[in-house]
Every structure is written in C-alpha cells, then in structure tokens.
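[1] next come a sequence and a model predicted from it.
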Amino acid sequence: MKVPEIKKLVLAYSGGLDTSVILHWAKKTYKCEVIAYCADIGQEEELTGLEEKAARTGASKCYVEDLRAEFVSEYVFPMLRASAVYEMRYLLGTSIARPLIAKRQVEIAQKEGADAVAHGATGKGNDQVRFELTFMALKPDLKIVAPWRTWDFKGREDLIRYAKEENIPVTASAEKPYSMDRNALHISYEGGVLEDPWHEYKEDMFILTKSADQAPDKAEILEIEFVNGNAVAVNGKKMAPFELLMHLNKVGGEHGVGRVDIVENRLVGIKSRGVYETPGGTILHIAHRDLESITLERNLQHLKDELSLKYARLVYNGQWFTPEREALQAFVDQTNRAVNGTVKVKLYKGSAQVIARKSPNSLYSAALASFEKENVYNQFDAEGFIKLFALTARNSYSDYKKLIAGQHDVAGLVADRDG
C-alpha cells in the first residue's frame, strides 16, 4: 500500500494503549508532526499529565478540551427532545458523543494547519463511520488515517509487544475482560467475555448503577420541570444541563435505573452485544415523552414518534452533520415549544415510573375524558363516526377472506359486491 504524504496530523488521543501506539506509529510511518487531542466529555478519567504523556510518546502538542457542557446542552438535550431510541432500547450514549469529538478535532486541524486527522476506531465497528462522516462533512479535503484498517497489528497482544519494542509509555496487560466507553450520558460495556450473548455479566462490572436488589427499599420521587422540552430543574432546584444530568445519574444510579443488556445491529451489518448504564438519560427520556402525551396533538405526536425512529438511526449511523438531521431537528424543536411543565417520576428498584404530570399547555380535558355524566360530548355521534371509519373494512375485508379461501374469483367478488 502506498503511504500518503502527510505533513501534520491531529490524532483523537486518550493516552491508552491503542492511541499511544497510533501516535508513535503514525509519526514513524508518515514521518509527520502529530498533535494529540483529548476531549473531556465526562468520562471521569484522570486527564492530568496527559500532555506530558503525549509529549513522551512523540506528540508536538497536546490539546485537552473540556467539552462537557457543550456535549450535554448541544448534543444530548437536542437528542432527548427528539425522543430518539435506537432499536427501541439503546439511548445512543456512545453514538451522540462522536460528532462533537470529531467536530472539535477538525477545528483544531484547521487552527494548526494540519492536513490529516486520525482515530483509533476499528474496521468492524460504528465509530469509524461516525468519525469519518463528520470529518468529510466539515472539511472534506482532510486526509483520514484509520490505522486499524491499514497496519499489520491484529490485536492487543501485538500492540503491547510493539509498545515494548518501541519504548512507548503505556500500562496495559493482555487480559481485558471487556471494553468500556464512558461519557456524561452513559457507560457502555462490550467485547471480550460479553461477545457471547449467553454469558451473563458480573455485578462488579457496573460503575453508575446499583443492582435492583441492592437499591434502597424506599422509593424516591423526583419532580422534573421542563421548558421547551429541556429539563431545567429537579425538585425545584434550577440546574444547567450538565449539572442536571450528573445529578440524575447519581440519583438514578442509586436506585438501579438505566441498565440494559441488548444485541444491536451495527451499521456495518454485524450484530453486537452491548451492556449499558444510562440512569439520568433514562429518567429524562421517560419524563419528557410522558409530558409530550399531554402537550402534543394526537396526529402531531404520532408523526413525531415515527420521525424519532429516523432521527435515532441518523445519530446511530453518524449522520449528525447532515441536512436531513438538521431538518428533523427543526421539526423536533418546533414541537417542543409546547412541551412545558412538570413530571413526577418514582424511582424504585431499577424502575423509573411516571406517576403524575402537569403543563400550562396541557391538551388534556377531564370533562371530555370522564366516564361520568357530562354535556360536552354527545356519545351518540360516535356511531356515525365508527360507520365511516369502518367503510373500507365493511366493503373489502369479507371479500378478501373469500378470495384467499378460493371461494370466488376477483371478477365475481366485484359483481357480488356491486350487484
């Protein structure tokens, strides 16, 4: 394979085994300057000393960027307004982080005059797509280096051996029971022993959430206030988006809320087993969707539910920076202008259950919904409505059943019906 000419490269860097080896390997392979870049999006890892480690590995410079507030307010909250859930269960914690990381990487590349960017995603997963679609959307002339698709290393043992040979400062062992990805919205666990979907996870794996049987025996009630679809307060205390999500992560995790163990369909066509902890996001999703139930008109709510599935696929597939997602966002934000009010959520033994809701924009009418005597709704009118609604069924369903039973031909059915 011909090695492309690269003068300066910006690497998405964590300081772990993979990106440490990539930093050294890229500098050696392309004989170029390498700038390391680490985005703090709430992974809670110790980032102190990362600049020094990057320099020891060969980086000319290292950016450590605090993107936590932007991540929650400009990516997580817009997605929550859309009620986006991939394949009905995954709240997209990893997916939604990649566009922001890649966007800032492009901005640093432009600032530094770099002609290439690099990431450590493998050739079998979704992240390579998410990173590269963002690179291509925001600065298509950048060269993209994806080492796992080009180098000769086959796995972790090869990287550890190379690191020792090249004196790359890493602390790693060959044994790794699973891989973990954390940010302010969630923690994901996959790979290793979890690749067997019949293998039960161990309780000591979890960081954010208690198991349901270890959660408190007493329920906790939260009152979450929303303005234009965004959570702004919990139990009367106003909070910025990042602070609010962190609070709900802590409270929800204490009650064991937000665990899922699923097999999902990756964009590349592979089925992948993942275990996720998303306590705060789970609470916000449930509460927001419930508030929509009393503030959105029926047909609008149904349309939004349909489009939420499309929105979720766009996020999962890395298509955040696309006209389609931005158009959907405009629709979502328009609908959320009415999503104002307060939702009561009961947390207990792994569940988050809405028990009450109110809104100044509520479309709910107790008079119309009541089974007691009232003068607003003439129940007799329902008879004509049902007859009109059933018109198609009355005219065609019996004919259809006869046709598939072989009792008549089509011409005969038409003649019987019209005659």
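    Sure, I can see it.
[2] only C-alpha atoms for contact and neighbour calcs from this point on.
    Fine.
[3] surely residue 211 and residue 203 touch.
    Yes: taking contacts as C-alpha atoms under 8 Å, residue 211 lies within contact range of residue 203: 7.4 Å.
[4] take this one as well and set it beside the first:
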Amino acid sequence: MSAPKKVVLAYSGGLDTSIILKWLEIEYGCEVVTFTADLGQGEELEPARKKAELLGVKPENIHIEDLREEFVRDFVFPMFRANAQYEGLYLLGTSIARPLISKRLVELAAEHDADAVAHGATGKGNDQVRFELAAYALNPEIKVIAPWREWDLSSRTRLLEFAEAHQIPIAKDKRGEAPFSVDANLLHTSSEGKVLEDPAQPAPDYVYQRTVNPEDAPDTPEFIEITYEKGDPVALDGNPLTPAEMLTALNELGGKHGIGRLDLVEGRFVGMKSRGIYETPGGTIMLEAHRGIESITLDRGAAHLKDELMPKYAELIYNGFWFSPEREMLQALIDKSQEHVTGTVRLKLYKGMVQTVGRWSDHSLYSEEHVTFEDDAGAYDQKDAAGFIKINALRLKLLAARDRRVK
C-alpha cells in the first residue's frame, strides 16, 4: 500500500489512540484528522479535543460529534425489531456501534479528501473486521490502516516508552496494567481481559459499572409502561421520548434494579473464544417489552419465521456485515413484520428481573371470545378440531403402518 497523505483516525483521546496518532505521522509522514464519536459512553469528550491539539492536530481537523440519536434510531432500534441475540444471549452492544463509526470515518475522509482511515482495534478481536468490512462496503477504494497489525509496539512497556519519547501525556493509572478493558456506549458496557480471562472465576464486583448487584437492588418492585409504534418504543409511562432519551431512561431504571448483567463466553468471528462481562440494562428491558407487544400483535407464522431468521441476522451484525445485502434483505422482512406492532406493555422490574405483566393494543390479534373457558357464544366450534387433527395425523399414521409392515 502506498503511503497515505491524509488519514482519518477513530480517536478516543486515550493513550492507545494517542500513540496511534503520533505513530501515523511518523510512519507515513501524513496529516491526521481525528474523529471522536459520542455514542453515550458516559465520558466527557472535550478532553479528546485538547489532547489532539496538544499532539499537533489542526483545530479544523478535529471532529467530536454527538451521534446518540442516530445510533439508537438507525442502528439499535432496527436491531431490536429483530429481537437479535448472538448465541442466544448477547445483545450486540459493541457490534452495532462499529458500522456507525465506520460510516462517519468514510464520510469524513471524503470531506477532507483523505485517502485512508485508521482504527485502534487489535488483530485478535472482532472489531477490526467490523470497522473494515463497513468501510469497504461504503467506499471500495478506501485504504484502512490497522496499526496493531503493523507496528512492533507489542507490549505495554514498549507503548509507554514510545509515549514518553514523543511527549504523549500518560495518566498515572496507565503506568500499571489495567485490570480489564472496557468498551461502552448508550446500549451497553463491555468488560474483557486480565482479571476476566479465566472463565472459571467469577467476575469481581468492581467490574460492574452500570448495574447494582441485584441482591442490593430495591426490595420493592417498580412497574413501568412502554408504548410502541411499528416496533419501536416511543413513550415511557405515557411520556413521549426520542430514541436516545428512551434508552437513557431505561438504562437508569434497569441499572437501579440490577437488570441486564451477562457473563458470556462467546465464539469470536476470528476463531477464538473470549469471556466478556456485559451490562445492557435498558436493552434487556426493551427486548422483554418488544416480545411482550409482539405476542399480541404479530401473527404466529410471522413471529416463528422471525425467530428462525434471528440467529442469522444477529450473526451478520456480530461478524460485521451490517452493510451487506443479506442484512438489508432481512431488515426489510423484519420491518414489514412490524407494521402492526403497536401498543403498550406493562413491565415489572425487580432484583435483576424484568417481566411482562400486561399488554394491550388496538392492533391486537388476541380474542378473548375465542380462548375463553366460558361459553364462547359460537365463536369457535370445537368439533372442527377433529378433522384438523385427522388431516395432520394422516402422514403419521401412514408412517406407522409402513414401519409395522416392514418389521
């Protein structure tokens, strides 16, 4: 790859991406544009601007953008319409953030006439795949630089030596080994590595950052109501909220009640297994609520087909194929299924648990007249079931007869 003249770097302001910033300038002699996305990670991001300026980046080349609404509206909500869970458990909090970051990297590269983008993902994880597949899907000509796959700064000691040699500020807590690695956004917090690497050992209490220990959660249940329109939550206890406001409010509620903790050993796309501690309080509430409203508004055939397709859809997102035609095809099917997923769900929050306790909708398919144990006034003729059973039993009877005959 020929040396790029200008690179747009996904920049957190932390030590690793600050080292990458300086390394790019030294290795390629290129100009660096920094991009810092506010996806609701809960950190003050203006220090990233000051850090970039300190490292010599021109003010006009520093971008800090609040993408919380776009993140939830255009990425999280569509994913939750599918009830997506990777390997049946993981709500894909890290996976779903990467395509949006890549999208803005590519857009900024076009705006700045840059010929490359760069990220700080390592060569062992999934994020490198997610960043790069998204970038290439949006601009097939873009160059992607992954310093962790190229440089010889293979240890924490080497990184710190590089930082000191190039006057990159090092926080006191960075001189020792970090106890674990954290990735956070409005949907979740992910913790991996170091003290969490032995899957036989319970995660220390200090790993959890968004949720109280369920045993320490309030002793009194809390009841909330979430209103849906076409598969997306739009109001909490009758109060209209934007997508980011909704997830923020549910995070607060879920965190208070210890909801959304997950200790998972997952199969990475690159081939190895890894152990992660995930906290997805608001997302866990949303998943339960969405299934609650679907239970009365979605036809059985449509619901079962969605559940059959969900693992594939979740795997596509986990593996980095958000911008693939197959994900978009599945999204069109999922969105079609949500046309009547409108109504309200009542939920009980209590000591790590979220449970649907009521649901109602003008679009409901539930007919009390048909399912009542009392007189149904002719709404359903039970004699009809006999023919239904005989037709469905015919092939089973033929199979049984054949098996008897050939024994």
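    That came through fine. Just so it is clear, the model here is predicted, and its values are computed rather than measured.
[5] which one's more surrounded, residue 211 and residue 203 of structure 1?
    It is residue 211, of residue 211 of structure 1 and residue 203, that has more neighbours when counted by other C-alpha atoms under 10 Å, with 17 against 10.
[6] need the contact list for the nearest residue to that one once chain neighbours are set aside.
    Nearest non-adjacent residue to residue 211 of structure 1, counting by C-alpha to C-alpha, 6 or more residues apart in numbering: residue 256, 5.3 Å away. By C-alpha atoms under 8 Å, 6 or more residues apart in numbering, the contact list for residue 256 of structure 1 reads 209, 210, 211, 212, 215, 279, 348, 349, 350, 351.
[7] so what's the aligned partner of the first one in structure 2 up against?
    In other words, residue 209 of structure 1. Residue pairing (TM-score structural alignment): residue 209 of structure 1 is matched to residue 211 of structure 2. Residue 211 of structure 2 is in contact with 254, 255, 256, 257, 258, 259, 260, 261, 279, 281, counting by C-alpha under 8 Å, 6+ apart.
[8] tell me how far the third one lies from residue 18 of structure 2.
    In this case it means residue 256 of structure 2. 35 Å (C-alpha to C-alpha, to the nearest Å).
[9] quick one, helices of the stretch 151-300 of structure 1?
    Counting by DSSP state H, counting those that start in this stretch, the stretch 151-300 of structure 1 has helices at residues 156-165, 241-254, 279-295, 298-316.
[10] ok, and what's touching the second one?
    Looking back up the chat, that one is helix 241-254 of structure 1. If you take C-alpha under 8 Å, 6+ apart as the criterion, helix 241-254 of structure 1 is touched by 68-69, 72-73, 77, 184-185, 208-210, 215-216, 231-234, 258, 278-281, 283, 347.
[11] check the mean deviation of it from structure 2.
    Following the fit onto structure 2, the mean deviation recorded for helix 241-254 of structure 1 is 0.7 Å by mean C-alpha distance after the TM-score superposition for structure 1.
[12] the shortest one too?
    Once fitted to structure 2, helix 156-165 of structure 1 is off its aligned match by 1.8 Å on average (mean C-alpha distance after the TM-score superposition for structure 1).
[13] surely residue 229 of structure 1 touches residue 82?
    No: counting by C-alpha under 8 Å, residue 229 of structure 1 does not reach residue 82; the two are 9.0 Å apart.
[14] so residue 347 of structure 2 lies in a helix, does it not?
    No: secondary structure of residue 347 of structure 2 (DSSP: H, G, I helix; E, B strand; the rest coil): strand, not part of a helix.
[15] any idea what it aligns with in structure 1?
    Residue 347 of structure 2 maps onto residue 345 in structure 1, by TM-score structural alignment.
[16] so what's its match up against?
    Shown in contact with residue 345 of structure 1 (C-alpha under 8 Å, 6+ apart): 221, 222, 223, 224, 283, 287, 352, 353, 354, 355, 356.
[17] let's go with 10 Å and repeat that
    By C-alpha atoms under 10 Å, 6 or more residues apart in numbering, the contact set of residue 345 of structure 1 is 220-224, 283-284, 286-287, 351-357.
[18] try residue 99 of structure 1
    With C-alpha under 10 Å, 6+ apart, residue 99 of structure 1 has these contacts: 71, 75, 105, 127, 130-135, 315, 318-321.
[19] leaving out sequence neighbours, find the closest residue to the counterpart of residue 356 of structure 2 in structure 1.
    Alignment note (TM-score structural alignment): residue 356 of structure 2 maps to residue 354 of structure 1. Computed as C-alpha to C-alpha, 6+ apart, the closest residue to residue 354 of structure 1 that is not its neighbour in sequence is residue 345, at 4.4 Å.
[20] show me the strands in structure 1, by range?
    8-12, 33-40, 61-66, 116-118, 143-145, 179-182, 187-190, 220-227, 230-234, 237-238, 259-265, 271-277, 341-348, 351-358 (DSSP state E).
[21] kindly confirm whether my reading is correct that residue 357 of structure 1 touches residue 343.
    Yes: counting by C-alpha atoms under 10 Å, residue 343 is a contact partner of residue 357 of structure 1 at 4.3 Å.
[22] so between the two, which is more surrounded?
    Higher neighbour count among residue 357 of structure 1 and residue 343: residue 343, with 24 against 19, using other C-alpha under 10 Å.
[23] distance of the more buried one from residue 286 of structure 1?
    10 Å.
[24] quick check: neighbours shared by the two?
    residue 354.
[25] and the aligned residue in structure 2 for residue 33 of structure 1, what does it touch?
    Using TM-score structural alignment, the partner of residue 33 of structure 1 in structure 2 is residue 31. For residue 31 of structure 2, the contacting residues are 4-8, 21, 24-25, 56-58, 61, 114, by C-alpha under 10 Å, 6+ apart.
[26] so what corresponds to residue 390 of structure 1 in structure 2?
    Per TM-score structural alignment, residue 390 of structure 1 is aligned with residue 393.
[27] residue 233 of structure 1 now?
    By TM-score structural alignment, residue 233 of structure 1 lines up with residue 235.
[28] residue 227 is in contact with that match, correct?
    Yes: at 5.0 Å, residue 235 of structure 2 and residue 227 qualify as touching, with contact defined as C-alpha under 10 Å.
[29] neighbour count: the two, which is higher?
    Just comparing residue 235 of structure 2 and residue 227: by other C-alpha under 10 Å the higher neighbour count belongs to residue 227, 25 against 19.
[30] now do the contacts for the residue nearest to that one when sequence neighbours are not counted.
    Nearest residue to residue 227 of structure 2, sequence neighbours excluded (C-alpha to C-alpha, 6+ apart): residue 344, at 4.2 Å. Residues near residue 344 of structure 2 by C-alpha under 10 Å, 6+ apart: 225-229, 233-238, 289-290, 292-293, 358-362.
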